[in-house]
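Peer 1: I would like to see how this sequence folds:
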Amino acid sequence: MTAVLDYQQLKADLSKELPGIEIQAESSFLLALPEDIHHVCQYLVSRPLQMDYLTNLTAADYPEYIEIIFHLNSIVNNTAMTLKTRLTDKTNPKMASVVDIWRGAELQEREIYDLFGVVFENHIGLKRIFLWEGFEGYPLRKDFANGH
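Peer 2: Here you go, the predicted structure:
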């Protein structure tokens, strides 16, 4: 059985370890600002949490923002958690890549780029994975059907 994290305690730990980082704790996830996400991920993969396995990286399009969702696991500690960030600039959504932290993010970031238009800065090879390079638009964005 996977251990359940106390997100309020995790928020307190993060605030102490990473001063200046704004983070919110909900009942089932942490929410970090896009500009802080890389630092938060670096902390989560280190001791004591050791969130060493990125199970899934995905996105969801909401009217006000694009949400990026990380599902993380610690194989050593048998714990799982969810981390989110929200990109409010939907005309130019971008955030730092986490491929340098979890190599498994490479294809998942490319998928989000291809289908939602999120640019992952410092990605090792950001290009479309399903659609061709000349394809216009991002099919999983809510505004795609109206514009095409």
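
Peer 1: C-alpha only now, for contacts and for neighbours.
Peer 2: Will do.

Peer 1: Find the helix or strand that the spatially closest residue to residue 68 that is not a sequence neighbour is a member of.
Peer 2: Leaving out its chain neighbours, the residue that sits closest to residue 68 by CA to CA, 6 or more residues apart in numbering is residue 59, at 4.5 Å. Using DSSP states H and E, the element containing residue 59 is strand 53-61.

Peer 1: Please provide the structure for the following sequence as well, for comparison with the first:
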Amino acid sequence: MSLAAAAREAVRAEPFLHRALRAGVVNYRAAAHYLDLDGDPDAVATALRRYADELDSPATDAVDAPVRMQRGVGLADSEEVDDEDVVVAVGDQRLVRGGDMTAVRTAGDVDARALGHTLARLGAASVLVDAAGVAGGELVVVVPNRQGATALRVVEDALGSVPA
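Peer 2: This is a model prediction of the structure:
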């Protein structure tokens, strides 16, 4: 495998670096050292520059979906709950009424890209996510009650700029 091919493969394994290359905000020499490939760092930096030139500039889409917060939810196994208490179910896990967590929910044109971007933004804001998922045009993120308002703001903001 050529050094250029190895550099491209290494970048694809590091999504943050791929996004940075697309955005044009990379110190190529530092990135070459970070990737720690067998080869001259200057040659790796050159390969990264060439790869970045081939990438499309980042674009974003705004997701038009109302976001709402539901306090007083918790996680439980399916054997422990009545069906009327279930808010959301995934496998044997249920998000149920009654608990010390908050669900931030949105319904609309949401998908896995929106969820991934939302989780990254929540992580950057130091919001602890206890559970999250997207299916059937609904996105749900479960956080501790004390972080519910922050999570609501972050989710609303994140959905305004989902990477395309």
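
Peer 1: Got a TM-score for the two of them?
Peer 2: Once the chains are laid over each other, their TM-score by TM-score structural alignment, normalised by the length of structure 1 reads 0.22; 48 aligned residues with a CA RMSD of 4.1 Å.

Peer 1: pretty sure the residue nearest to residue 68 of structure 1 is in contact with residue 71, am I right?
Peer 2: No - judged on CA atoms under 8 Å, residue 59 of structure 1 makes no contact with residue 71 at a distance of 11.3 Å.

Peer 1: on that earlier part again, now for the strand holding residue 59 of structure 1, which elements pack on it?
Peer 2: strand 66-74, helix 105-116 (3 or more CA pairs under 8 Å, 6 or more residues apart in numbering; DSSP states H and E).

Peer 1: quick one on the thing from earlier: measure the residue nearest to residue 68 of structure 1 to residue 9 of structure 1 for me?
Peer 2: 26 Å (CA to CA, to the nearest Å).

Peer 1: Neighbour count for the two, which is higher?
Peer 2: Ranked by neighbour count (other CA atoms under 10 Å), residue 59 of structure 1 and residue 9 place residue 59 first, with 23 against 11.

Peer 1: Please enumerate the strands of structure 2.
Peer 2: With DSSP state E applied, structure 2 shows strands at 60-61, 67-77, 86-90, 93-107, 131-135, 138-144, 162-163, listed in chain order.

Peer 1: do you know which of those strands lies nearest residue 121 of structure 2?
Peer 2: strand 162-163 (10.4 Å; CA to CA).

Peer 1: Show me what the closest one is packed against.
Peer 2: Here strand 162-163 of structure 2 touches strand 60-61, helix 112-124, going by 3+ CA pairs under 8 Å, 6+ apart.

Peer 1: just to revisit the earlier point, select, out of the strands of structure 2, the one closest to residue 10 of structure 2.
Peer 2: Residue 10 of structure 2 sits nearest to strand 162-163 of all those, at 21.1 Å, using CA to CA.

Peer 1: ranges for the strands of structure 1?
Peer 2: Using DSSP E, strands in structure 1 cover 3-4, 23-25, 30-32, 53-61, 66-74, 79-87, 94-96, 119-121.

Peer 1: neighbours of residue 77 of structure 2, just the number please.
Peer 2: Residue 77 of structure 2: 14 neighbours (other CA under 10 Å).

Peer 1: hmm, I was thinking of residue 73 of structure 2
Peer 2: 23.

Peer 1: got the contact list for it?
Peer 2: 95, 96, 97, 98, 99, 100, 101, 102, 103 (CA atoms under 8 Å, 6 or more residues apart in numbering).
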